[in-house]
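K.L.:
okay, here's the prediction I keep looking at, along with the sequence it came from:
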Amino acid sequence: MSFLKVLRDLLGKRESPALTPDTPGLEIVAEAFDPAEADSSVLARSPGWVPDAEAVLRHHLTLPRERVAEAASILAQDGWDLRERSETDGVVRVEAQRVQVLDALHCAQERSRMAGLAQRLGGDSLGWDARQPGESPTAPA
């Protein structure tokens, strides 16, 4: 392959901006806060979810103040960004966020992982939600 062909191919591909947790216009397209409901059911009942598109997956946790840094360090190893949202009496509500393509298997695996981590650190896993751009051209109307 010639250098010019490679360059032409690279320049010809106009990638859309990378999705981040801070991308403007993100809307919740799926949410699971009932531990008895299967993640496959959550996704099946979520008409706004675009299965082939990336989403910001957010797990909502509560942790003791003194364990937040430890949780952030553990989660960062797999690309999770831990953000503090509020604190009451030494218990911090946090969100672990990561961009990924959603499917039921990975949602279930991560839900289990977050529950185990929160329990190990003396906290609780409340549930998860997923956000995608609201103006997605492939999103159902």
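P.N.:
Cool, got the structure.

K.L.:
could you use CA atoms for every contact and neighbour count after this?
P.N.:
Fine.

K.L.:
surely Gly122 touches Glu66?
P.N.:
No. Using C-alpha atoms under 8 Å, Gly122 is not in contact with Glu66; the gap is 10.0 Å.

K.L.:
tell me where the chain has strands.
P.N.:
Assigned by DSSP state E, the chain shows strands spanning 26-32, 54-64, 81-88, 91-101, 124-133.

K.L.:
what about Gly79, neighbour count?
P.N.:
Taking other C-alpha atoms under 10 Å as the criterion, the count of residues near Gly79 is 12.

K.L.:
ugh, wrong one, Val91
P.N.:
Val91 has 17 neighbours, counted by other C-alpha under 10 Å.

K.L.:
can you pull the contacts of the residue lying closest to it once chain neighbours are set aside?
P.N.:
Distances taken as C-alpha to C-alpha, 6 or more residues apart in numbering place Pro64 nearest to Val91, at 4.6 Å, with adjacent residues excluded. Taking C-alpha atoms under 8 Å, 6 or more residues apart in numbering, we find Pro64 in contact with 90-92, 121-123.

K.L.:
Ala76: which of the residues you listed is nearest?
P.N.:
Nearest to Ala76, judged by C-alpha to C-alpha, of the contacts of Pro64 is Leu121 at 15.7 Å.

K.L.:
for that closest one, list the residues it contacts.
P.N.:
By C-alpha under 8 Å, 6+ apart, the contact set of Leu121 is 63-64, 67, 71.

K.L.:
use this one as the comparison:
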Amino acid sequence: MINFRSVLSRLGLRARSGEPAAPDWDDSDLIVVVSAFDDAEAASAVLARSPEWVETGAAVLRHHLLLPPGAVAQAAELLEPDGWRLRPAPEAEQAAFGTAPAPGEEPLFAERVQKLDALHCSQENARMAGLAQRLGGRAVGWVALQSG
């Protein structure tokens, strides 16, 4: 599937007049600007404590999931219609999960390009937690990436 926002971003164009170009989720210049791995911390507090986060810019929202291998295809099928991609977490980035996968858990990233705000971060976090639980896995946290 073609991600038109990524194509526009690579061309240096804007998705809509006056809006910054959406980041390409495969851009090597993206850096983590927000990190949330404590369920007790509100998304508003997480965003407020980040000096790197640019409120007006789009970001790659990345949820860290641990799912049974047999549930990965179903998770991808449920997420893709809403613009999420599900991919295996590279081994070099698995330490970012803050917890080791249990036997039978596959470390995954669920990613989507979007504008960040506390409400949507909270909603998506709850969605990922519910999805992971239904599929026999767990959602361990999320990060947001923007161009560095």
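P.N.:
Received the coordinates, thanks. For clarity, every value in this text was computed on a predicted model and none was experimentally measured.

K.L.:
got the buried residues for stretch 38-45 of structure 2?
P.N.:
Neighbour-count burial for stretch 38-45 of structure 2 flags Ala43 (criterion: 16 or more other C-alpha atoms under 10 Å).

K.L.:
measure it end to end?
P.N.:
Using C-alpha to C-alpha, to the nearest Å, one end of stretch 38-45 of structure 2 lies 11 Å from the other.

K.L.:
which residue numbers in structure 1 does that stretch align to?
P.N.:
Counting by TM-score structural alignment, stretch 38-45 of structure 2 pairs with residues 34-41 of structure 1.

K.L.:
which residues are contacting the matching stretch?
P.N.:
Contact partners of stretch 34-41 of structure 1, identified using C-alpha under 8 Å, 6+ apart, comprise 32, 103-105, 107-108, 127.

K.L.:
of those, buried ones?
P.N.:
32, 107, 127.

K.L.:
possible to save the residues you listed as TSV with distance to Val42 of structure 1?
P.N.:
Output for these, formatted as TSV (distance: C-alpha to C-alpha, whole Å):
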residue	distance to Val42 of structure 1
Ala32	6
Cys107	10
Gly127	12
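
K.L.:
quick one: buried residues of stretch 73-87 of structure 1?
P.N.:
Buried residues in stretch 73-87 of structure 1, defined by neighbour count with 16+ other C-alpha under 10 Å: 75, 80-83.

K.L.:
likewise for stretch 48-61 of structure 1?
P.N.:
By neighbour count on 16+ other C-alpha under 10 Å, the buried set for stretch 48-61 of structure 1 is 48-50, 54-61.

K.L.:
leaving out the residues flanking it, which one is nearest to whichever residue in structure 1 pairs up with Gly57 of structure 2?
P.N.:
Aligning on TM-score structural alignment places Gly57 of structure 2 opposite Ala53 in structure 1. Among residues not flanking Ala53 of structure 1 along the chain, Val101 sits closest, at 5.9 Å (C-alpha to C-alpha, 6+ apart).

K.L.:
give me the neighbour count for that neighbour.
P.N.:
15.

K.L.:
which position in structure 2 aligns with it?
P.N.:
Mapped onto structure 2 by TM-score structural alignment, Val101 of structure 1 lines up with Lys115.

K.L.:
do I have it right that that match meets Pro23?
P.N.:
No. Taking C-alpha under 8 Å as the definition, Lys115 of structure 2 is not a contact partner of Pro23, at 10.4 Å.

K.L.:
ok, now which ones touch the residue nearest to Ala53 of structure 1?
P.N.:
By C-alpha under 8 Å, 6+ apart, Val101 of structure 1 lies in contact with 51-55.

K.L.:
got CSV for those, with distance to Glu27 of structure 1 too?
P.N.:
Listed next are the contacts of Val101 of structure 1 as CSV, based on distance: C-alpha to C-alpha, whole Å:
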residue, distance to Glu27 of structure 1
Pro51, 15
Asp52, 16
Ala53, 13
Glu54, 13
Ala55, 10
